[in-house]
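Colleague: Can you look at this prediction? I've put the sequence above it.
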Amino acid sequence: MEKRTVQYSKSIQTRLVLPPDTNHLDTIFGGKILAYIDEIAAVAAMKHSNSTVVTASIDSVDFVSSAKAGEALTLEASLTYTGTSSMEVYVRVTAHDMIHNIEKLTTESFLTMVAVDEDGNPVAVPGLRPETEEEIRLFETAPARRESRKNRSRTR
């Protein structure tokens, strides 16, 4: 299988934060952000693998700042590493106050997605070919994140 670039499957989605999406502080529910992150990670993984995918784990989520009603969220998902059937996906979420033209990072997350066939069995995925300095950095640091993920599952 030929390796694919990060750009091949990079996925971007913009969503407006509406009042029903917010809590009593007028900021978006964390669970709503998690659902958006899971969805965009799946889209990127499906584009890379040309396969159905399942979420194996949400490895880390860092809520850096909050987003308020009326702001636009931009979610960017990029593959950072691939295994035999698994794919690590990095998702970056920013909020844009369009009235004052202020943009801020709200959330960063790493997820592991697994490509599966129609019976739910893992299938092979193409390798990843990072090109930019940032893509190479994330690719080279992925094995340490994978080991950390394995260690977490061993302690259960």
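Modeller: Noted; the coordinates are in hand.

Colleague: Every contact and neighbour count from this point should use C-alpha atoms.
Modeller: OK.

Colleague: The residue nearest to the spatial centre of the chain and residue 101: what is the separation?
Modeller: Against the mean C-alpha coordinate of the chain, by CA atoms, centre = their mean, the closest residue is residue 91 at 3.2 Å. Residue 91 is 22 Å from residue 101, where distance means CA to CA, to the nearest Å.

Colleague: Below is structure B, check it against A:
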Amino acid sequence: MKEAKHPKESLVVNTDQVMINDLNNYNTLFGGVLMKKLDNNATLSARRHARVKECVTASTDSIDFLYPIQQSDSVCVESYVSYVGNKSMEIFCKVIAEDMMTGERRMAATAFLTFVALDENKKPVKVPEIIPETEEEKFLYESGKERAERRRIRRKHSKTLTEIIGLEKPWNLGGEAS
């Protein structure tokens, strides 16, 4: 068993400016651009915690867009391991937008992603436990078991759904299959 770690040991902080090509038609940061930043940050947190070459995204539980990010803002993504299972890690991400003119900071988004650490044969490996210290870390850790259970239920539902939904090409429905 690997030695337990503190969430701050997996902390990754990345700050960027918002570029014009990152904007959507509302002149705010495009959600897909932010999702990529979240996945990149969370991957590094997972790898830092597990100390493995590869970690794969198992799920993106939620991304809550709380406040739009403007072009005049910087966007700071902070991520760390908030809860662990046997072979999976929940990564909590928070996104802080800062108005570069006024210095006003606001919580723009939060997200939970789940990663699995892989060995050199691409097999899942056990990950270290965590020891939360701050009020935020303790809150996330204590509520982590409930989120993990919701993920298990959702994954089971998704597997059932894949048995029901079809793989036919939409343009062939009602006609001959090719």
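Modeller: Great, that's in hand. Values in this document were obtained by computation on a predicted structure and should not be read as measured data.

Colleague: on that earlier part again, give the aligned equivalent of the residue nearest to the centre of the first structure in the second structure.
Modeller: Residue 91 of the first structure maps onto residue 93 in the second structure, with residues paired by TM-score structural alignment.

Colleague: do the same with residue 102 of the first structure
Modeller: Match for residue 102 of the first structure (TM-score structural alignment): residue 104.

Colleague: How about the contacts made by the nearest residue to its match once chain neighbours are set aside?
Modeller: Excluding the flanking residues, the one nearest residue 104 of the second structure by CA to CA, 6 or more residues apart in numbering is residue 98, at 5.6 Å. Contacts for residue 98 of the second structure were tallied using CA atoms under 8 Å, 6 or more residues apart in numbering; they are 73, 74, 75, 76, 104, 105, 106.

Colleague: average offset between the helix or strand hosting residue 98 of the second structure and the first structure?
Modeller: In this structure, residue 98 of the second structure sits in strand 88-99 according to DSSP states H and E. Once fitted to the first structure, strand 88-99 of the second structure is off its aligned match by 0.5 Å on average (mean CA distance after the TM-score superposition for the first structure).

Colleague: For that strand, buried residues please.
Modeller: 88, 89, 90, 91, 92, 93, 94, 95, 96, 97, 98, 99 (16 or more other CA atoms under 10 Å).

Colleague: so the second one makes contact with residue 114?
Modeller: Yes: using CA atoms under 8 Å as the test, residue 89 of the second structure is close enough to residue 114 to be in contact (5.5 Å).

Colleague: What is the aligned counterpart of residue 69 of the second structure in the first structure?
Modeller: Under TM-score structural alignment, residue 69 of the second structure pairs with residue 67 in the first structure.
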